[in-house]
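*Asks:* Next input, structure requested:
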Amino acid sequence: MVTEQWPPFNYQEDGQLKGFSVELVQQMMAVMNSNYPINILPSMRTTRVLASRPNTLMFSLFRTPDREDKYKWIGPLVETEVYFYKRKDSNIKTDTLEDLKRLDRVGTRHAGIIVQRLRKLGFNNLDSTATSSMQIYKMLSIGRFDVAISDSDLGVMYNLDKLNIDSSTLEKIPLLIFKSELYLAANKSLPDDEVQRWQAALDRLKSNGDHQKLLDKYLNP
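*Replies:* All right, here's what the predicted structure looks like:
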């Protein structure tokens, strides 16, 4: 079982593995009466190990068309949606994407799927001077950006919590930019009955409400 440093889904802090997906996978193992060690590896190495080492599982991974036939899939662990955020006391107009394109500064990452999508949509006002997601929301909170976009709602709440910024000071703009699902992926050598056992454990956590309780915990830190 391998994972990577990607808070708030999976990460290591003070020598401890933490995150929504870490806790969810641990709960799945408890349902299965199993206890596989979870190894945190550099991002590029996790997918290499997943592809090359028999009976390996990895989380959290976006299930995309180009990856579909490479692995066996267990999930979804969680659905992720990415929105713009602004300061709640801001009076800027943000009803449409065209409104956002007219703003002075839209804070975002310097690269990645979100930036690519925004550029395709015609955004020419992107400011990528922040060096991390945490800094993006810090700069938004002090007024350096008009709006910001970088992470899913879980990621935004995680960053605000680490910054000691009250989440009520920011407001989500209801214009969906990106939507996808995260999965537990398995090397294709993993037997189908083992994949089904993992899926059944996840399905049980969803049906008994434990999955939603864990999601609520991370959305309301």
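*Asks:* Every contact and neighbour count from this point should use C-alpha atoms.
*Replies:* Fine.
*Asks:* what about the helices in this protein?
*Replies:* When assigned using DSSP state H, the helices of the chain occupy the ranges 20-32, 43-52, 97-101, 113-120, 133-141, 153-163, 192-207, 210-219.
*Asks:* can you tell which of the ones you listed is closest to K179?
*Replies:* Between K179 and the helices of the chain, the shortest separation by CA to CA is 10.4 Å, and it involves helix 113-120.
*Asks:* how close does the closest residue to M139 other than its chain neighbours get to Y85?
*Replies:* Computed as CA to CA, 6 or more residues apart in numbering, the closest residue to M139 that is not its neighbour in sequence is F145, at 6.3 Å. Look at F145 and Y85: by CA to CA, to the nearest Å, they are 10 Å apart.
*Asks:* And these two? Which one has more around it.
*Replies:* Just comparing F145 and Y85: by other CA atoms under 10 Å the higher neighbour count belongs to Y85, 25 against 22.
*Asks:* just checking, that one touches S168?
*Replies:* No - with contacts counted by CA atoms under 8 Å, Y85 stays clear of S168, the gap being 11.4 Å.
*Asks:* Please list all residues in contact with the nearest residue to R53 once chain neighbours are set aside.
*Replies:* The shortest distance from R53 to any residue other than its chain neighbours is 7.2 Å, reached at N187 (CA to CA, 6+ apart). Taking CA atoms under 8 Å, 6 or more residues apart in numbering, we find N187 in contact with L50, A51, S52, R53, P54, N55, T56, L57, K70, Y71, K72.
*Asks:* For ChimeraX, write the select line for the buried members of those residues.
*Replies:* Those of those that count as buried under 16 or more other CA atoms under 10 Å are selected in ChimeraX with:
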select :50,51,56,57,71,72
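*Asks:* Go through the contacts of N187 and flag which are in strands.
*Replies:* L57, K72 (DSSP state E).
*Asks:* want to try a markdown table for the contacts of N187, with distance to K93 as columns?
*Replies:* What follows is the contacts of N187, written out as a markdown table (distance: CA to CA, whole Å):
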| residue | distance to K93 |
| --- | --- |
| L50 | 45 |
| A51 | 47 |
| S52 | 50 |
| R53 | 51 |
| P54 | 53 |
| N55 | 52 |
| T56 | 48 |
| L57 | 45 |
| K70 | 44 |
| Y71 | 44 |
| K72 | 45 |
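*Asks:* Looking at the contacts of N187, spot the one nearest L17.
*Replies:* Top of the list for closeness to L17, among the contacts of N187 and by CA to CA, is L57 at 16.2 Å.
*Asks:* Number of residues surrounding the closest residue to that closest one other than its chain neighbours?
*Replies:* What sits nearest to L57 in space, not counting adjacent residues and going by CA to CA, 6+ apart, is A186, at 4.3 Å. A count of nearby residues for A186, using other CA under 10 Å, gives 25.
*Asks:* what does R119 give?
*Replies:* Going by other CA under 10 Å, the residues that sit close to R119 add up to 12.
*Asks:* To check against the first, give me the structure of this:
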Amino acid sequence: MCFAAPMFAPHSSHRHSFSHRACRAACSLVSAAITLLSWPAMPLAAESQPVLRAVTSDVNYPYNFVKDGQVRGLSVDVAKELAKRLEMRLEIEILPWTRALHVAKTEQEVLVFTVAKIPEREASYHWIGPVTNSEEWLYKLKSRHELKVESLEDAKRYLVGDEASNASIPSFARLGIKVDLAPSMTSNCRKFKMGRVDLIPFDPDGIAAFVSECGLRWEDVEKTVQIPRDGALYFAFGKASSPDFMRKVRRAFAAMEQDKTLFKLSALWKTNSTKAKRP
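*Replies:* Here you go, the predicted model:
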């Protein structure tokens, strides 16, 4: 039963007619509301979105790393924003760095980050960026007083521990510096602590977090010399990726540059890393 509030009018017939019309209208609205409420629930929008698959490594502070079971970092935040603008759902897979580069190189529309554009890689990928910039320095344990590293020439006397497929490896080869390769920086850290390698290369923006994860303190390590190389870091997709997809990615990334989103994300992570480096 539907009731309408009484309306005051000069003639009761008008009042009666209006009341019925109001009643029918109100009942129609109630019926429509019940229909909407009883409609089967629609799937979440995120579940219906296409997936942007990304691969990366687990220890590359502050760009991509795993903490408390979550993938975090500057590049992770940029990738999330990029996926959002592409109306895609980001899925990140952690792989050994050599494997991550291979997957992105050989499969279609797979993002790999964070990547230095070196001559040995340049022709194999579509490059997006730079996303950010980095430096790479050699670090030693302060307790190893026998290591005297004041120049790149000095570094030639020692063994550097590095991650397989790292962009610094060709630089070390050109400089004549000996390198021991590990499958990951976590493995490399164990060798560093045990004295099986003398020096490790790392970005000053991430070294504090790395030594903490490694079971060391900031005061336990010492920065020695910088490795000369282009510090720009990129996102990359393999050449199998479709031209239309890459155009969309480039447009979305360009918009992030233009509206300063990229700058804000980079500034946030770089500032936090700088603060973390202080003892």
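*Asks:* From what I see, the residue nearest to L57 of the first structure and W73 are in contact.
*Replies:* Yes - in terms of CA under 8 Å, A186 of the first structure counts as a neighbour of W73; the distance is 6.3 Å.
*Asks:* Identify the contacts common to the two.
*Replies:* Among the neighbours of A186 of the first structure, those also in contact with W73 (CA under 8 Å, 6+ apart) are V195.
*Asks:* ok, now how distant is D146 of the first structure from T129 of the first structure?
*Replies:* According to CA to CA, D146 of the first structure stands 14 Å off from T129 of the first structure.
*Asks:* higher neighbour count, these two?
*Replies:* Taking other CA under 10 Å, D146 of the first structure and T129 do not tie; D146 has more neighbours (22 against 13).
*Asks:* And the more buried one, how close does it get to H211 of the first structure?
*Replies:* Between D146 of the first structure and H211 of the first structure the distance, using CA to CA, works out to 35 Å.
*Asks:* same thing with F20 of the first structure?
*Replies:* In this structure, F20 of the first structure and H211 of the first structure are 10 Å apart, going by CA to CA.
*Asks:* same question, S34 of the first structure
*Replies:* Computed with CA to CA, the distance linking S34 of the first structure and H211 of the first structure is 18 Å.
*Asks:* Compare those two (neighbour count), which wins?
*Replies:* With neighbours defined as other CA under 10 Å, S34 of the first structure and H211 compare such that H211 has more, 22 against 11.
*Asks:* Skipping adjacent residues, who's closest to the equivalent of the more buried one over in the second structure in space?
*Replies:* Using TM-score structural alignment, the equivalent of H211 of the first structure in the second structure is S266. For S266 of the second structure, the nearest residue in space outside its immediate sequence neighbours is L74; the separation is 6.3 Å by CA to CA, 6+ apart.
*Asks:* for that neighbour, what are its contacts?
*Replies:* Taking CA under 8 Å, 6+ apart, we find L74 of the second structure in contact with P62, Y63, N64, L265, S266, W269.
*Asks:* OK, contacts around the residue nearest to M139 of the first structure?
*Replies:* D104, R105, V106, G107, D127, M139.
*Asks:* State the distance from the nearest residue to the fifth one once chain neighbours are set aside to D95 of the first structure.
*Replies:* Closest residue in space to D127 of the first structure, ignoring its immediate chain neighbours: G107 at 4.8 Å, by CA to CA, 6+ apart. Taken as CA to CA, the spacing of G107 of the first structure relative to D95 of the first structure amounts to 18 Å.
*Asks:* One more: P65 of the first structure?
*Replies:* Taking CA to CA as the measure, P65 of the first structure and D95 of the first structure are separated by 32 Å.
*Asks:* Please apply the same query to T131 of the first structure.
*Replies:* Computed with CA to CA, the distance linking T131 of the first structure and D95 of the first structure is 28 Å.
*Asks:* What of K101 of the first structure?
*Replies:* Going from K101 of the first structure to D95 of the first structure by CA to CA gives 11 Å.
*Asks:* Show me which of the two is the more surrounded one.
*Replies:* Neighbours were counted for K101 of the first structure and for D95 using other CA under 10 Å; K101 has more, 18 against 11.
*Asks:* Show the contacting residues for the counterpart of the more buried one in the second structure.
*Replies:* Taking TM-score structural alignment as the criterion, the aligned counterpart of K101 of the first structure in the second structure is K156. The neighbourhood of K156 of the second structure, defined by CA under 8 Å, 6+ apart, consists of L175, G176, I177, K178.
*Asks:* switch the cut-off to 10 Å
*Replies:* K156 of the second structure makes contact with V149, F172, L175, G176, I177, K178, V179, according to CA atoms under 10 Å, 6 or more residues apart in numbering.
*Asks:* got a list of what A232 of the second structure touches?
*Replies:* Taking CA under 10 Å, 6+ apart as the contact definition, A232 of the second structure lies against T114, V115, A116, K117, I118, G129, P130, V131, T132, N133, S134, E135.
*Asks:* now L184 of the first structure
*Replies:* Contact criterion CA under 10 Å, 6+ apart gives 1, 3, 21, 25, 57-63, 71-77, 195, 198-199 as the residues in contact with L184 of the first structure.
*Asks:* Next: P170 of the second structure.
*Replies:* P170 of the second structure makes contact with I118, P119, E120, G176, I177, R229 under the criterion CA under 10 Å, 6+ apart.
*Asks:* mind putting those in a markdown table, neighbour count and distance to I94 of the second structure included?
*Replies:* Rendered in a markdown table, the data for those read as follows (neighbours: other CA atoms under 10 Å; distance: CA to CA, whole Å):
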| residue | neighbour count | distance to I94 of the second structure |
| --- | --- | --- |
| I118 | 15 | 22 |
| P119 | 10 | 25 |
| E120 | 9 | 23 |
| G176 | 14 | 32 |
| I177 | 19 | 29 |
| R229 | 15 | 26 |
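*Asks:* Rebuild these as JSON lines, extending it with distance to A164 of the second structure.
*Replies:* Formatted as JSON lines, the contacts of P170 of the second structure follow (distance: CA to CA, whole Å):
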{"residue": "I118", "distance to A164 of the second structure": "15"}
{"residue": "P119", "distance to A164 of the second structure": "17"}
{"residue": "E120", "distance to A164 of the second structure": "14"}
{"residue": "G176", "distance to A164 of the second structure": "17"}
{"residue": "I177", "distance to A164 of the second structure": "15"}
{"residue": "R229", "distance to A164 of the second structure": "17"}
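*Asks:* for those, which one is nearest I207 of the second structure?
*Replies:* Nearest to I207 of the second structure out of the contacts of P170 of the second structure is R229 (CA to CA; 18.1 Å).
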